[in-house]
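J.: Predicted structure and sequence below. I'll ask about it afterward.
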Amino acid sequence: MPDASDKGEYGNANPWIIAILVAIATFMEVLDTTIANVALRYISGGLAVSSDEASWVITTYLVANSIVLCASGWIAEMFGRKNFFLVCIALFTVSSLLCGFAWNLQALLVFRVVQGLAGGGMTPVAQSILAAAFPPAKRSQGFALYGIAVVVAPAVGPTLGGWLSDNLSWHWCFLINVPVGLISLVLISVNVPSSPNKKKERERLWTRGLDFDFVGFLLIVIFLGGLEVVLDRGQIDDWFDSRFIVTFAAISATALLLFIPWELNRRQPLIDIKMLTGRQFGTCFVIMLMTGALLIATTQIMPQLLQEEFGYTATLAGLAISPGGAVTMLMMVVVGRLGFVQPRYLIAAGAAIACYAMVDLLRVTSNADYWYFAWSRIYLGIGLPLIFIPITTASYDGIPPSKTDQASALINLARNFGGSMGVALSQTVLARREPFHQSRLIEHIGSWNPIYNDTLGRIQGYLNGRAATGSSSGTSMAIVNEMVQSQATLLAYIDVFVALGVIAVVMVPLALTLRTVSRNVGAKSAH
């Protein structure tokens, strides 16, 4: 007879089957954070919207994902982990189907919000199910399998999304979730049991009533939702010169100002504000915010650059990002064995490498080849795992066991909302700097400039030669204008990389301010 300590909370249920099923469902959810990135050009064309409007498909998902993280722990506790997980999968599957059949941008964004709400609930509950399925001694093995799914999904997403967009349509980036979701729904309902101990605990909680911070949740929804509207619409509506933007900024700021004192005076607050004011956890929160901005922004802006300026197909643009994903998988294993190194040094090193990846992109020219972009992503794939794993260890340092679930939710919230802010920042810099560079370049065009005269003469000679063979097209001035536009756009992308590089630079001194973490704390956090 096996000892009771060799079993998890679910008794005789096979923990590895549970781990595989949970990992597949989580893979599907994490995949959706990147699968649409390379399809944005198709979405933009198919729905007749601009590229920055199409980027809302990413940001709305991330914000909705962040919002539900604040309440997922309470919902799972009151209604049961398995029940909540199944509802999330069902809602995610249905919303994916609706996204695939969206008839305009507004409909797609609504369905993406629903999809994000469902996906945000899946991630923390999946971790809780895994912790319950395995005995403490084997729990790390289950989380290793789960970790592989979480790491592989963002790497596979761009390539898969590119192939689907090129060979089928962008709709399939969402429709592909439907069969996976239905299969997961059936298998998890059959193979993942309910915990009898948790059922008794839920009954006890229900006798106390719904002790949920509804006011706090409403305020955080208004704050994050209003801020997202400002970030997404700001560039289009000329930021604070627009009454619309000023109104939503005021609503968002008011919600935040009301939220802070409300949470500080709650016996069981939705978010423990005091955690964020602590030096250790507060710094980790800011670092994760910046890391999310760096990760999601680069994953969105790179395929856009490759498709718009270098003529890559969506599939090839996805493949240019994939080598970085493979390196990230390898680095997750390597970093897992570096527990003897203080997290602050690993985070600082990862941020420095990420900064180098951005600096390397400043050399981009119109002649850059596939491997130039692939290597920049590989550098990022080396740096980011040095941040993601140690930041978990550092963030739990000094946090009591009763607060670990909330700490995990806040760190995930920082990553997702940071990603949304990173995308908004990138699109704003791109939109603002492109006309700036174009106006500066035009200043050098004139008959007084010998370089311009020489270039114009060469182009005219080329066109005259083609005219003699009956294949001339366009005029020399039109070609010059096209060259100026292309150069201005490329310079604007370089400015985006500068902005992201500055974010990475700031992370280095922030990481070094973290205090020394004992190895025992790091070991505990791994579980």
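T.: Nice, thanks for sending it over.

J.: From here on, just use CA atoms for contacts and neighbour counts.
T.: Will do.

J.: Relative to residue 98, how far out is residue 321?
T.: 28 Å (CA to CA, to the nearest Å).

J.: who does the helix or strand hosting residue 40 touch, helix- and strand-wise?
T.: Assigned by DSSP states H and E, residue 40 falls within helix 40-46. Contact partners of helix 40-46 among helices and strands, from 3 or more CA pairs under 8 Å, 6 or more residues apart in numbering; DSSP states H and E: helix 51-54, helix 279-309.

J.: Touching it from outside, list them.
T.: Helix 40-46 has contacts (CA atoms under 8 Å, 6 or more residues apart in numbering) with 50, 51, 53, 54, 55, 165, 169, 170, 304, 307.

J.: Stretch 231-247 spans what distance, first to last residue?
T.: Using CA to CA, the two ends of stretch 231-247 sit 13 Å apart.

J.: circling back to that earlier point, show me which of residue 321 and residue 98 is the more surrounded one.
T.: residue 321 (28 against 21; other CA atoms under 10 Å).

J.: so that one touches residue 380, yeah?
T.: No - the pair residue 321 and residue 380 does not pass the contact test of CA atoms under 8 Å, sitting 10.1 Å apart.

J.: Now the helix ranked longest in the chain: buried residues?
T.: Longest helix of the chain, by residue count under DSSP state H: helix 404-442. Across helix 404-442, burial judged by 16 or more other CA atoms under 10 Å covers 406-431, 433-434, 437-438.

J.: just the angle between it and helix 279-309, please?
T.: 40 degrees (axes from the mean of the first three to the mean of the last three CA atoms, to 10 degrees).

J.: Can you work out which other helices and strands pack against helix 404-442?
T.: Against helix 404-442 (3+ CA pairs under 8 Å, 6+ apart) you get helix 56-79, helix 214-233, helix 279-309, helix 385-396, helix 476-512.

J.: go with 10 Å
T.: Contacts defined by 3 or more CA pairs under 10 Å, 6 or more residues apart in numbering; DSSP states H and E place helix 404-442 against helix 51-54, helix 56-79, helix 105-133, helix 214-233, helix 273-277, helix 279-309, helix 385-396, helix 476-512.

J.: Show me the one of these that comes nearest residue 26.
T.: helix 105-133 (6.5 Å; CA to CA).

J.: put this beside the first:
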Amino acid sequence: MAKPQGFAKVIIVLTTITAAIMELLDTTIVNVALNQISGSLGATIEDIAWVITSYAIANVIIIPMTGFLGEYFGRKNYYTTSIIIFGIASYFCGMSDSLWELVMWRFIQGIGGGALLSTSQAILFDAFDADERPLASGFFAMGIVMGPSLGPVLGGWIVDNLKWSDIFFVNIPICVLATVLTIVFIERKPGEGTHKDKIKIDYPGILLLMLFVGSIQYILEKGEGEGWFESRTITLLTITTILGLIGFIWREKTTEHPVVNLNVFNNKTFAMSSIFTVVGGFGLFTSVFVYPLMVQRINGLTPTETGWSLMLPTFLGVFLFPVIGKYLSTGGKPIPFMVAGICIYVIFGFIGGSSTADMGSADFFPMQMLRVVGVSMLQMPLINQAVAGLEPKDFGSGISISNMIRQLGGAFGIAVANNYATSRAAQHRSDLLANITPENPLFQQRFQGIASMIQQKTGDAFQATQVAYKNIDLIVTKQAYYLAYLDTFRLVSIIFICIFPFVFLLRTPKRSQAEINKLNKAAEEAH
């Protein structure tokens, strides 16, 4: 099948990147609206996290199956249908009037969105020759970083100026446009979707994957609140997680028609890169989950200010990704970029962990610049590494699994960050309360100052005392969460420090021009 050229190629690049941005944008667009959504639906901040994690769980379940589903239904049909499902679910998310209704539609939205990531990447890669794929990786990596980073600024502006439900309605016109462009410009592969009768659906594999992902996500999300293994539910789900994982691996390795081709892990380059992919996803999604909560709760930034403080540095990544991709396409080595990316991420975590409560949006700009540079340096080579050592017939499986692992890392990261911040906040609150005693002169000075000010306004000494105690309690709670968020940033750095030595075990296979030409020919025959 001939590669698209000229205007058609540009449209394919724009369509696939836009779809990827939209899918990932919805992983973070709700972050800056969590307070508003929880207030509107009467849910706690801890429960409202399910609005994010339900979407991530659906992504993680469906992404590894996109290769199979694309083959079964035809890639173009599956891609178009997924865009439509995403748009319809977005509408019902905006119309939801209860937490669990919203969570349900977010899950369905994630099912539709799963194809928009892996299938977009596969379609984009098909539009480029093998020696140009690092450049294609650069374009796609822009979407991976721009999506999560654009979400907060768009969500912030909508929440400040419109209604929180409008953060979902904004997807609908984009879905309509993407559907039209897909139908008109993306071609079907020869024989696409005509072999349904020859393809068996791996129902046990699908069920085992859902069991594993759903169980482990619930454990991470609710384990802290339920006392971990003191809860019978958590204990039972831990058993189902282990059994689900073992059963899934055994099923996919032994069946003739696996829903997920795990044989790509036989490639050492892919297997080792996957470790960094999951940690990279953890760092990417955790940082854009914790940061909005911290700066809004502690620093008093509005949702719009929060979004802009994330978006402006992201424009740097728009220029970095194609440059890095172009360099790699000329034979540049990816390892130095990954080393630099990990080091920068470590520095970012410790800088974020030393923020102060009186910082304004502009003060966070250097910190966010570091984050974007670190993400660019790390994610760009990882996307390229996902297919660097694979044969063309395995590209679809490799891309799907790599995206699943990234989303899984992000889903786990959000759950871990949420639980870690909550537990650390409780510990810090306990430590701070230990200093609030009648013998502490600093406490007495602060307490008397607040009480005197209130008494001057109300003339009621008893009421002034009660309000002063409540104000002190609010100050302690705010400080406890502030310290907990700083701890969470440092946790990200520690995780990157732990995986740093493994980067030197990565190997990128060198291909001659003859091998590249052979790969191109094989890819065209596979298509």
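T.: Sure, I can see it. What you are looking at is a predicted structure, and each value in this text was computed from that prediction instead of being measured.

J.: overall similarity of the pair, as a TM-score.
T.: TM-score of the superposed chains, computed with TM-score structural alignment, normalised by the length of the first structure, equals 0.88; 515 aligned residues with a CA RMSD of 3.1 Å.

J.: re earlier: highest mean neighbour count out of the helices and strands packed on helix 40-46 of the first structure?
T.: With neighbours taken as mean count of other CA atoms under 10 Å, those reach their highest mean count in helix 279-309, at a mean of 23.

J.: I'd like the helices and strands packed on helix 40-46 of the first structure laid out as JSON lines, including distance to residue 75 of the first structure.
T.: Formatted as JSON lines, these follow (distance: least, CA to CA, whole Å):
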{"stretch": "helix 51-54", "distance to residue 75 of the first structure": "32"}
{"stretch": "helix 279-309", "distance to residue 75 of the first structure": "23"}
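
J.: so which of those gets nearest residue 72 of the first structure?
T.: helix 279-309 (18.9 Å).

J.: To residue 203 of the first structure, which of the helices and strands packed on helix 404-442 of the first structure lies closest?
T.: helix 56-79 (8.4 Å).

J.: ok, average deviation of whichever helix or strand comes after the closest one from the second structure?
T.: The element immediately downstream of helix 56-79 of the first structure (helix or strand, assigned by DSSP H and E) is helix 81-100. Compared with the second structure after fitting, helix 81-100 of the first structure deviates on average by 0.9 Å (mean CA distance after the TM-score superposition for the first structure).

J.: which part of the second structure lines up with helix 81-100 of the first structure?
T.: Following TM-score structural alignment, the aligned partner range for helix 81-100 of the first structure in the second structure is 75-94.

J.: What distance do you get for the residue at the greatest distance from the centre of the first structure to residue 477 of the first structure?
T.: In the first structure, the residue that sits farthest from the middle, by CA atoms, centre = their mean, is residue 468; the gap is 53.9 Å. Per CA to CA, residue 468 of the first structure is found 19 Å from residue 477 of the first structure.

J.: Residue 240 of the first structure: neighbouring residues, count only.
T.: 14.

J.: and it, what does it touch?
T.: With contact taken as CA atoms under 10 Å, 6 or more residues apart in numbering, residue 240 of the first structure is in contact with 230, 234, 246, 247, 249.

J.: tell me what the host helix or strand of residue 520 of the second structure is packed against?
T.: If you go by DSSP H and E, residue 520 of the second structure is part of helix 513-526. Contacts defined by 3+ CA pairs under 10 Å, 6+ apart place helix 513-526 of the second structure against helix 99-126.

J.: Can you give the contact residues for the helix holding residue 520 of the second structure?
T.: 1-3, 126, 128-131, 189-190, 390-395, 510-512, 527.

J.: go with 8 Å
T.: Against helix 513-526 of the second structure from outside (CA under 8 Å, 6+ apart): 1, 2, 129, 130, 131, 391, 392, 393.

J.: same check, this time on stretch 326-344 of the first structure
T.: 148, 151-152, 155, 378, 381-382, 384-386, 389-391, 393-394, 511-517, 519, 522.

J.: Swap in 7 Å and give it another go.
T.: Identification of contacts with stretch 326-344 of the first structure by CA atoms under 7 Å, 6 or more residues apart in numbering yields 151-152, 155, 378, 381-382, 385-386, 390-391, 394, 511-512, 514, 516-517.

J.: Please apply the same query to stretch 140-160 of the second structure.
T.: Contacts of stretch 140-160 of the second structure (CA under 7 Å, 6+ apart): 17, 20-22, 24-33, 121, 164, 166-167, 303-304, 306-308, 310-311, 314, 317-318, 321, 379-380.

J.: buried stuff in that stretch?
T.: 140-159.

J.: quick one: which of the residues you listed sit in helices?
T.: Per DSSP H, helices hold the following members of those: 140-159.

J.: Identify the residue of the second structure aligned to residue 26 of the first structure.
T.: So residue 26 of the first structure corresponds to residue 20, using TM-score structural alignment.

J.: gap between that match and residue 471 of the second structure?
T.: 45 Å.

J.: One more: residue 118 of the second structure?
T.: Using CA to CA, residue 118 of the second structure is found at 50 Å from residue 471 of the second structure.

J.: Looking at the two, which is more packed in?
T.: residue 118 (29 against 15).

J.: Trace that one over to the first structure, please.
T.: With TM-score structural alignment as the criterion, residue 118 of the second structure matches residue 124.

J.: Can you report how many residues neighbour residue 52 of the second structure?
T.: Neighbours around residue 52 of the second structure, by other CA under 10 Å: 24.

J.: Which of the helices or strands spans residue 21 of the second structure?
T.: helix 6-28.

J.: Relative to the first structure, what is the average displacement of that helix?
T.: Relative to the first structure, helix 6-28 of the second structure is 3.5 Å off (mean CA distance after the TM-score superposition for the first structure).
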